[in-house]
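Participant: Predicted coordinates and the sequence they were generated for:
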Amino acid sequence: MILTVKNLSVAYGTKEAVENISFNVKAGEVIGLLGANGAGKSSTIAAVLGIVKSNYKELNMLGKSPILHRKEVFQEVGVQFQETNFQDKLTVSEACEQWESLYNTTADVPQLLQRLGLVGKETQLVKSLSGGERQRLAVLLALISNPKLVFLDELTTGLDTRARRMLWKQLLEMKENGLAIVLTSHYMDEVEALCDKILILKEGKTVFHGTIQEAICTSNKPSMESAYLYFAGEEDELCVHF
């Protein structure tokens, strides 16, 4: 198993942000963490990465503790945060070199630039890139270590349809080669294109864990989007507004 999370909980003061969440990810598998804003997705990822303090029964990444063996584990783990802040005067090429220096071995950077549509941007300042281009660069940097596991937080926010599909294609190819992915997304077409399993959170608790087809069947809804709204509790809000 690439990642095992058992009974993970996160509290901020007296507020329980995440409560007893459990899931695992195998090589070549994609799991989607879904839920409304504030449901606990980001807190879950931050806890798994050891960025925020948490309580858990088991937290195992690549056969080791990501808390106790951080340096070793994160040589083979990539992370793309929803917002990545870059230095003002950093070029795309310099950003790649900076990230490469953090790892013992790296992927073929020119090939990643090609696959993510960033060829010709190497000498451009990162701050001058469009929002979509910066997002693609953040994904590239998450993949630069040739990881076995990658966390992608709101993967295609700000990308147009063509760029989104190009990125999906790249990730599906890497998935076929064994890459494990933990993904958060508000786009159900993205979830359907990439995810083998989904975990839907509501107020920090798991309200569904299984495959997309199981979510549709269990909810007795006609589509993944309808099933998601049902489990996440957003269906009632829609009825109120409309």
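Facilitator: Happy to help now that I have it. Note that the structure is predicted; figures quoted are calculated from it, not measured. Numbering: from 1, shown residues only.

Participant: rest of the way, CA atoms for contacts and neighbours
Facilitator: Fine.

Participant: Now for residue 183: which residues touch it?
Facilitator: 30, 31, 32, 33, 151, 152, 153, 154, 155 (C-alpha atoms under 8 Å, 6 or more residues apart in numbering).

Participant: Make sure it is indeed in a helix.
Facilitator: No - read with DSSP: H, G, I helix; E, B strand; the rest coil, residue 183 is strand and lies in no helix.

Participant: list the helices and strands the helix ranked longest in the chain packs on?
Facilitator: For the chain, the helix that runs over the most residues, judged by DSSP state H, is helix 161-176. Applying 3 or more C-alpha pairs under 8 Å, 6 or more residues apart in numbering; DSSP states H and E, one finds that helix 161-176 contacts helix 188-194.

Participant: okay, now the one to match up with it:
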Amino acid sequence: MTRIATAPNEQGTSGNAVEVHGIVKHYGETKALDGVDLTVRQGTVLGVLGPNGAGKTTLVRILSTLIKPDAGTAFVGGYDVLRQPKQLRRTIGLTGQYASVDEMLSGYENLYLIGRLLDLSRQEARSRATELLERFSLTEAAKRIAKTYSGGMRRRLDLAASMIGRPRVLYLDEPTTGLDPRTRNEVWDEVQRMVAEGATVLLTTQYMEEAEQLAHELTVIDRGKVIASGGVAELKAQVGGQTLQVRPAHPADLPEMARCLREHGIPVATFSTDTGLLSVPLTGEEQLTAVVGVLGTRGFAIAGIDTLVPSLDEVFLAITGKPAAPADAPGADATPATLAKEPVA
């Protein structure tokens, strides 16, 4: 039985735009979500990461009132997803994994129609449609019917439609899959512009660069459970932190440099004659200073020094045990049907 809680006031009481507690969803024997908890602070971007089938799209469908959870509670903009779906829909925008536009209408007509359904005035709907067509490089195709658009153009039109009403909370479910780098950057710019204006974004993605570019915090889901959460730097620190790499001017000095560091209480130094690098895992700034100081005091000539942190791809692999999906692979999820975008009227 679904548990229903009393909704807070419209503005919310916690400073969170989205609050999810113990959400469960089954599809037959498949448990798509298994007690998910997460929060999204107002005016921020939460990146939701996870391998294909992790449950990301199921979560988005629940938070956009397209499906009901089997258990748990969720509030968006202060509205209960079960008890106040109509009010909630007026505060959100949604872009699913696949573009969904009216192919018999022009690009401009698609956006104007969505604007009017969202109660924009005729003038405001026209102005907003024109503005977003320009932002997504669709002005020249504005009067063409959407069925003549390329896949990338449809995707950009779909994204524009989700943003036309300036939603308080925007769901982007793998929004830049299949987009070229320039268009992807345009989408990122628009998301950052909306957040700067006060919007909140829940972003599911398998592009690690996208998560680093946009997300203030990350939640990692696997097999329907939240297995990690925190800021990008925080998750990277959990995996292993920084490594100092020193390149001596004379590669023959590598063994002696490592021995010298061990004598000064830094036993974790290793070197590779193939790369010509000395590597030291760092536990803090003090250790970095100590390594450089010891090598300098002993008179070793150093050609270069660099500090490395694990990439978000490495973090993803370490946490989930699986690599992120290829950049051109469409996302799949543990749901019986593709998420279709619906106007939030």
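Facilitator: It's in. All values reported here derive from a predicted model rather than from experimental measurement.

Participant: Just want the most central residue of structure 1.
Facilitator: Nearest to the centroid of the C-alpha atoms of structure 1, with distances taken as C-alpha atoms, centre = their mean, sits residue 152, at 2.3 Å.

Participant: Give me the aligned partner of that one over in structure 2.
Facilitator: Superposed on structure 2 with TM-score structural alignment, residue 152 of structure 1 falls opposite residue 172.

Participant: What helix or strand is that match located in?
Facilitator: Using DSSP states H and E, residue 172 of structure 2 sits within strand 169-173.

Participant: Now do that strand: which elements does it pack against?
Facilitator: Using 3+ C-alpha pairs under 8 Å, 6+ apart: strand 169-173 of structure 2 touches helix 56-63, strand 92-95, strand 200-204.

Participant: Show me where structure 1 has its helices.
Facilitator: Under DSSP H, structure 1 gives helices at 41-48, 70-73, 92-100, 109-115, 131-143, 161-176, 188-194, 212-219, 224-232, 235-241.

Participant: Would you format those as JSON lines with distance to residue 5 of structure 1 and mean neighbour count included?
Facilitator: Rendered in JSON lines, the data for these read as follows (distance: least, C-alpha to C-alpha, whole Å; neighbours: other C-alpha atoms under 10 Å):
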{"stretch": "helix 41-48", "distance to residue 5 of structure 1": "8", "mean neighbour count": "22"}
{"stretch": "helix 70-73", "distance to residue 5 of structure 1": "15", "mean neighbour count": "14"}
{"stretch": "helix 92-100", "distance to residue 5 of structure 1": "27", "mean neighbour count": "17"}
{"stretch": "helix 109-115", "distance to residue 5 of structure 1": "30", "mean neighbour count": "16"}
{"stretch": "helix 131-143", "distance to residue 5 of structure 1": "21", "mean neighbour count": "22"}
{"stretch": "helix 161-176", "distance to residue 5 of structure 1": "20", "mean neighbour count": "15"}
{"stretch": "helix 188-194", "distance to residue 5 of structure 1": "21", "mean neighbour count": "17"}
{"stretch": "helix 212-219", "distance to residue 5 of structure 1": "20", "mean neighbour count": "17"}
{"stretch": "helix 224-232", "distance to residue 5 of structure 1": "21", "mean neighbour count": "20"}
{"stretch": "helix 235-241", "distance to residue 5 of structure 1": "29", "mean neighbour count": "9"}
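
Participant: Can you redo those as a markdown table, where the extra columns are distance to residue 57 of structure 1?
Facilitator: Formatted as a markdown table, the helices of structure 1 follow (distance: least, C-alpha to C-alpha, whole Å):
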| stretch | distance to residue 57 of structure 1 |
| --- | --- |
| helix 41-48 | 12 |
| helix 70-73 | 18 |
| helix 92-100 | 33 |
| helix 109-115 | 37 |
| helix 131-143 | 28 |
| helix 161-176 | 28 |
| helix 188-194 | 28 |
| helix 212-219 | 27 |
| helix 224-232 | 26 |
| helix 235-241 | 33 |
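
Participant: so what's residue 200 of structure 1 up against?
Facilitator: Residues near residue 200 of structure 1 by C-alpha under 8 Å, 6+ apart: 33, 34, 35, 206, 207, 208, 209, 228, 231, 232.

Participant: Equivalent analysis for residue 28 of structure 1, please.
Facilitator: Applying C-alpha under 8 Å, 6+ apart, the residues contacting residue 28 of structure 1 are 175, 176, 177, 178, 179, 180, 181.
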